[in-house]
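Trainee: how would this look folded up:
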Amino acid sequence: MGEAYKLDCDTCTYTGNIFVGFGFAYMSLKSIASFVQDAALKRRIEEFIGNPSTRYDAYNALYVCPACQAMRNELFIEMKSDSSQYRSSYACPRCTSVMEKKHIENNALHHLSCPACEKGKLKATFYMDWD
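Mentor: The predicted structure follows:
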């Protein structure tokens, strides 16, 4: 089951919502392929679906740019088989740096600056479970 959080900056008026974790749609690669919009990722998933040695992990994750603090709430997927492997990665929409996956612990995004003002720190407040 996934969790939804509201993000608030302690300095400016920035707010946002993120959804992290695992939902029912992540129970199979076929299900994941049905909602993925990226054509290249959809093709990669299809390659792994046909391989009986495939193992995978998939969930919604928060990605943050280490250079400019931009955020993306995206699918994390890692697939491995005896002959191939794949792990999702994302480029920052602002500066094209490789984004890093971040975790929320005790309603805090440790050392994460506000993407709007870059001065404040973000607080994450849990508001619902999702599946």
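Trainee: hey, let's count contacts and neighbours off CA atoms from now on
Mentor: Will do.
Trainee: Now do the same contact list for the residue of the chain positioned farthest from its centre.
Mentor: In terms of distance from the mean C-alpha position of the chain, residue 52 ranks first, at 26.3 Å (CA atoms, centre = their mean). Taking CA atoms under 8 Å, 6 or more residues apart in numbering, we find residue 52 in contact with residue 81.
Trainee: In which helix or strand does it reside?
Mentor: Assessed by DSSP states H and E, residue 52 sits outside every helix and strand.
Trainee: ok, now how distant is residue 59 from residue 19?
Mentor: Separation of residue 59 from residue 19 (CA to CA, to the nearest Å): 10 Å.
Trainee: Report the central residue of this protein.
Mentor: Short answer for the chain (CA atoms, centre = their mean): residue 61, at 2.3 Å.
Trainee: so who does it touch?
Mentor: Counting by CA under 8 Å, 6+ apart, residue 61 touches 19, 20, 21, 73, 74, 75, 76, 101, 102, 103.
Trainee: Next, the structure of the following sequence, for comparison with the previous one:
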Amino acid sequence: MDLSSILEWYKEEEGRQQIKRFMNERETTFKCYHGLYVCTKCHYLLNNAYLYMKSETRTFTNSYDCLRCNSRMPTKPLLDDVKSGVLDCPDCKQEKLAVTFYMDWD
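Mentor: Modelled structure (predicted):
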């Protein structure tokens, strides 16, 4: 995958503008994948893209605000942090939710 293919589906305008800038820079590296963000305040769950780009002169990481409480979501989504495969329910905070990670293959 390259930055031009990410630009085709990436929705947030700030990220799209940053992708265009990084496409013209030398020595750019990036990470991009969908992940599960968990609000540290209200435990709202957001499944969205993570985008990190780095060049010789600058870096960019996308960010999200919680749709429930408007707090800033964590910088990175959960990936390896969910070792048990279980999260607290964001609504009742008492029940547990099973987490299953998957991968799409074309």
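Trainee: that older thread, among the contacts of residue 61 of structure 1, which are in strands?
Mentor: Judged by DSSP state E, strands contain the following of the contacts of residue 61 of structure 1: 19, 20, 73, 74, 75, 76, 101, 102.
Trainee: corresponding residue for the fourth one in structure 2?
Mentor: The one in question is residue 74 of structure 1. Residue 74 of structure 1 maps onto residue 48 in structure 2, with residues paired by TM-score structural alignment.
Trainee: which residue sits closest to its match, ignoring its sequence neighbours?
Mentor: Excluding the flanking residues, the one nearest residue 48 of structure 2 by CA to CA, 6 or more residues apart in numbering is residue 34, at 5.3 Å.
Trainee: if I line the two up, what does the one you found land on in structure 1?
Mentor: Using TM-score structural alignment, the equivalent of residue 34 of structure 2 in structure 1 is residue 60.
Trainee: Superposed on structure 2, what's the mean shift for the strand or helix carrying its match?
Mentor: Residue 60 of structure 1 belongs to strand 55-64 when assigned by DSSP H and E. Once the two models are superposed, strand 55-64 of structure 1 sits on average 0.7 Å from its counterpart in structure 2 (mean CA distance after the TM-score superposition for structure 1).
Trainee: Could you list the buried residues of that strand?
Mentor: Judged by neighbour count (16 or more other CA atoms under 10 Å), strand 55-64 of structure 1 contains these buried residues: 56, 58, 59, 60, 61, 62, 63, 64.
Trainee: Please convert these to JSON lines, extending it with distance to residue 84 of structure 1.
Mentor: Compiled in JSON lines, the buried residues of strand 55-64 of structure 1 are given as follows (distance: CA to CA, whole Å):
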{"residue": "56", "distance to residue 84 of structure 1": "12"}
{"residue": "58", "distance to residue 84 of structure 1": "17"}
{"residue": "59", "distance to residue 84 of structure 1": "20"}
{"residue": "60", "distance to residue 84 of structure 1": "23"}
{"residue": "61", "distance to residue 84 of structure 1": "23"}
{"residue": "62", "distance to residue 84 of structure 1": "26"}
{"residue": "63", "distance to residue 84 of structure 1": "24"}
{"residue": "64", "distance to residue 84 of structure 1": "27"}
